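# Here is a sequence together with a model predicted from it:
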Amino acid sequence: MGLSALTPPTSKDAVHETLLEFHDNRLLIDLCGEFDRNLAQIEHKLDVQIVRRGNMLSVMGTGDGRGKASAVLQELYSKLEAGREIDAGEIDGMIRMGSKDPEGKTLGDQMEMFKRGDIEIKTRKKLVEPRTEAQKAYVANLFKNELAFGIGPAGTGKTYLAVAVGVNMLINGVVDKMILSRPAVEAGERLGFLPGTQDEKVDPYMQPLYDALNDFLPAKQVLKMREEKVIEIAPLAFMRGRTLSRAFVVLDEAQNATTMQMKMFLTRLGEGSRMVITGDRSQVDLPRGVQSGLRDAERILADVKQVSFNYFTSKDVVRHPLVAAIIEAYEADEAQ
């Protein structure tokens, strides 16, 4: 991959052209996306024009937009060279992170970190890379601490990354089993009595955890591990009375746990185990007047060593780009 500026910039507001050369046409096709949708996304977000010329991309725009678009294209291509896949969320995340992270690292510096494999999670089906600085710090704490909290809005990868780290530790023999749990609390609706067996009743509440697992392990392997109790998915109420040893334990939607439930769950931690608590304080579905156990845990455990708290914002959203805009709009309304 080569880079050359056809016209030297004279003003940051002047429109100039940067020419990027990519040596593998197959990867270039993936970089552009179906019907050039990836290029269109970058054009729209950064107010540039990108034209393909053989194995080259011409990026035209002002200095700031053109430079950022060129950096994003080069990093995306480097990921394709490393065998990674890219999607709209990946592109949007790179654009929103800007050309520098909070510590002053350029996109090129971040790519060097990625190539060294400093922060990556290997699972059976894919290699997972945290995209934002908050996610990188979160993943680092998941490996480092026995108890970690991930708190922030939907779509920031709290549960997804936690399950990925759990699968990594499971397949590498760091733990013997995974236990995934969440409170069986209805999100503002009353569904009444559900038919079926116990598993059939609670499965709808656990579906997000199944989705994450199936992203990292073959479906047959997930089924076998569940049959052998190597992987357990159960409501929070089922944790009472247990001691969870050599297990990677995730409590999802923890904002819907009461103070007593949270204390009960945290005290299940056994020898050789890791525990991750994830939640979104803006989506509490507990009855009016019932205090969220997540808020209490933040206050009570703030000064306890080997307990980490990682916080996410709308800038860390890695779902559809519109999700970040929706979260920001709600946050702005609540602030008024």
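It's in. Numbers count the residues shown, from 1 in each chain.
# switch to C-alpha atoms for all contacts and neighbour counts from now on
OK.
# now the strands for the stretch 1-150 of the chain?
2-5, 16-21, 49-53, 56-61, 121-122, 127-128, 147-151 (DSSP state E, counting those that start in this stretch).
# And stretch 148-168, end to end?
16 Å (Cα to Cα, to the nearest Å).
# since we're on Asn172, how many residues are nearby?
Around Asn172 there are 12 other residues, counting by other Cα atoms under 10 Å.
# quick check, distance from stretch 169-188 to the centre of its chain.
16 Å (Cα atoms, centre = their mean, to the nearest Å).
# what would the strands of the stretch 1-150 of the chain look like in JSON lines with mean neighbour count and distance to Met113?
As requested, the strands of the stretch 1-150 of the chain are exported to JSON lines (neighbours: other Cα atoms under 10 Å; distance: least, Cα to Cα, whole Å):
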{"stretch": "strand 2-5", "mean neighbour count": "12", "distance to Met113": "21"}
{"stretch": "strand 16-21", "mean neighbour count": "20", "distance to Met113": "22"}
{"stretch": "strand 49-53", "mean neighbour count": "16", "distance to Met113": "28"}
{"stretch": "strand 56-61", "mean neighbour count": "22", "distance to Met113": "26"}
{"stretch": "strand 121-122", "mean neighbour count": "18", "distance to Met113": "14"}
{"stretch": "strand 127-128", "mean neighbour count": "16", "distance to Met113": "14"}
{"stretch": "strand 147-151", "mean neighbour count": "25", "distance to Met113": "23"}
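# here comes the other one, which I'd like you to weigh against the first:
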Amino acid sequence: MTTFTLEPQDNGRLQSLCGAFDEHLKLIEKEFNLNISRNNFTFTIKSNEENPKSHHEKLIQCAIKLIQDLYMETAPIKGKAKELELQNVHMALQERRMLSQVEPERAKSDVYSSVIKTKRGVIKPRGVNQVQYLHNILTHDISFGIGPAGTGKTFLAVAAAVEALERQEIRRVLLTRPAVEAGEKLGFLPGDLGQKIEPYLRPLYDALFEMLGFERVQKLMERNVIEIAPLAYMRGRTLNDSFIILDESQNTTVEQM
């Protein structure tokens, strides 16, 4: 039997963590085959087996880590605790199953505890590949992300840039992509090159609005703290203390790279 207490104590966050009629805790109980009871912010976890084996202690520690991580996700946004849904718990459990498939040494390392914290909430990578991708971004000067559309490449990169900006580790964020299209034609679109390419930069805008809010993004862009531009306009620039994200980089030329 193991007992632990959640900090900081916030009734709204506790309610969000446990769910209606403790449905979130019941789902965790079922996943780990454990019994979870609580008295306010103090939780007690024990095995359902009469003679628990050594690996049950590892399951208890995994359950504690999961509960603490979910509680962290309920961090208040604009003074109100973030609502956790049953889907969030399902996703967290699925992530744990995926991580259990990797080598134990890697699963225990800090590589798999990468979390992005923004003022709008906590962003966690989903699955082994996203975890490794985010870790590479945070620990290397240059990282490449390859994969089909919709797998979180741009979103996680923007999240890492926003966190670095919030921590004042960088002074500027530059988001760019080449003018050469990925299967689409730009010629028929009205306007100059910047106006032609702007619709294709929407994923970058969407990610920024999600993490910082529309008004803050507009203010930062007015001050050129955040800049979104075609790659053709980046030639010859000096960029110090900057986080640069090149989207659709497979369409760049050798000279541009």
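Now that the structure is in, tell me what you want to look at. Everything numeric here is computed off the predicted structure, so don't read it as measured data.
# how close does the nearest residue to Val89 of structure 2 once chain neighbours are set aside sit to Leu246 of structure 2?
Nearest residue to Val89 of structure 2 in three dimensions, chain neighbours excluded: His24, at 6.6 Å (Cα to Cα, 6 or more residues apart in numbering). For His24 of structure 2, the distance to Leu246 of structure 2 equals 39 Å [Cα to Cα].
# between these two, which one's more packed in?
Shown here are His24 of structure 2 and Leu246; by other Cα under 10 Å, His24 has more neighbours (21 against 17).
# what sits against that one?
Residues in contact with His24 of structure 2 (Cα atoms under 8 Å, 6 or more residues apart in numbering) are Leu17, Cys18, Leu86, Val89.
# who wins for most neighbours among the residues you listed?
The contacts of His24 of structure 2, ranked by neighbours (other Cα under 10 Å): first place Leu17, 28 neighbours.
# Contacts only, for that one.
His24, Ile67, Leu70, Tyr71, Thr74, Glu83, Leu84.
# taking these one by one, which sit in helices?
The helices, defined by DSSP state H, take in His24, Ile67, Leu70, Tyr71 from these.
# tell me which of those is nearest to Lys124 of structure 2?
Leu70 (10.6 Å; Cα to Cα).
# number of nearby residues for the alignment partner in structure 1 of the closest one?
By TM-score structural alignment, Leu70 of structure 2 lines up with Leu80 in structure 1. Leu80 of structure 1 is flanked by 17 other residues according to other Cα under 10 Å.
# How much space separates the equivalent of Phe143 of structure 1 over in structure 2 from Gln132 of structure 2?
Counting by TM-score structural alignment, Phe143 of structure 1 lines up with Leu138 in structure 2. Separation of Leu138 of structure 2 from Gln132 of structure 2 (Cα to Cα): 10 Å.
# Repeat that for Thr3 of structure 2.
Remark: distance between Thr3 of structure 2 and Gln132 of structure 2 (Cα to Cα) = 32 Å.
# From Leu213 of structure 1, how far out is the residue positioned nearest the centre of structure 1?
Nearest to the mean C-alpha position of structure 1, by Cα atoms, centre = their mean, lies Gly157 at 2.4 Å. To Leu213 of structure 1, Gly157 of structure 1 is 13 Å away according to Cα to Cα.
# try Phe143 of structure 1
Here the criterion is Cα to Cα. By it, Phe143 of structure 1 lies 18 Å from Leu213 of structure 1.
# One more: Gly67 of structure 1?
Gly67 of structure 1 is 38 Å from Leu213 of structure 1, where distance means Cα to Cα.
# same thing with Gln255 of structure 1?
Gln255 of structure 1 is 22 Å from Leu213 of structure 1, by Cα to Cα.
# Among these two, which residue is more densely surrounded?
Gln255 (28 against 20).
# just to revisit the earlier point, which one of the strands of the stretch 1-150 of structure 1 lies nearest to Leu191 of structure 1?
Leu191 of structure 1 sits nearest to strand 147-151 of all these, at 27.3 Å, using Cα to Cα.
# same for that closest one, what does it pack against?
Here strand 147-151 of structure 1 touches helix 133-144, strand 274-279, strand 307-311, going by 3 or more Cα pairs under 8 Å, 6 or more residues apart in numbering; DSSP states H and E.
# Check the mean deviation of the longest one from structure 2.
Using mean Cα distance after the TM-score superposition for structure 1, helix 133-144 of structure 1 ends up 2.8 Å from its aligned counterpart in structure 2, as a mean over the superposed pairs.
# elements contacting that helix?
Against helix 133-144 of structure 1 (3+ Cα pairs under 8 Å, 6+ apart) you get strand 147-151, helix 158-171, strand 307-311.
# what stretch of structure 2 does the last one fall on?
Right, strand 307-311 of structure 1. Counting by TM-score structural alignment, strand 307-311 of structure 1 lines up with no residues of structure 2.
# The longest one now?
Across structure 2, the stretch matching helix 158-171 of structure 1 (TM-score structural alignment) is residues 153-166.
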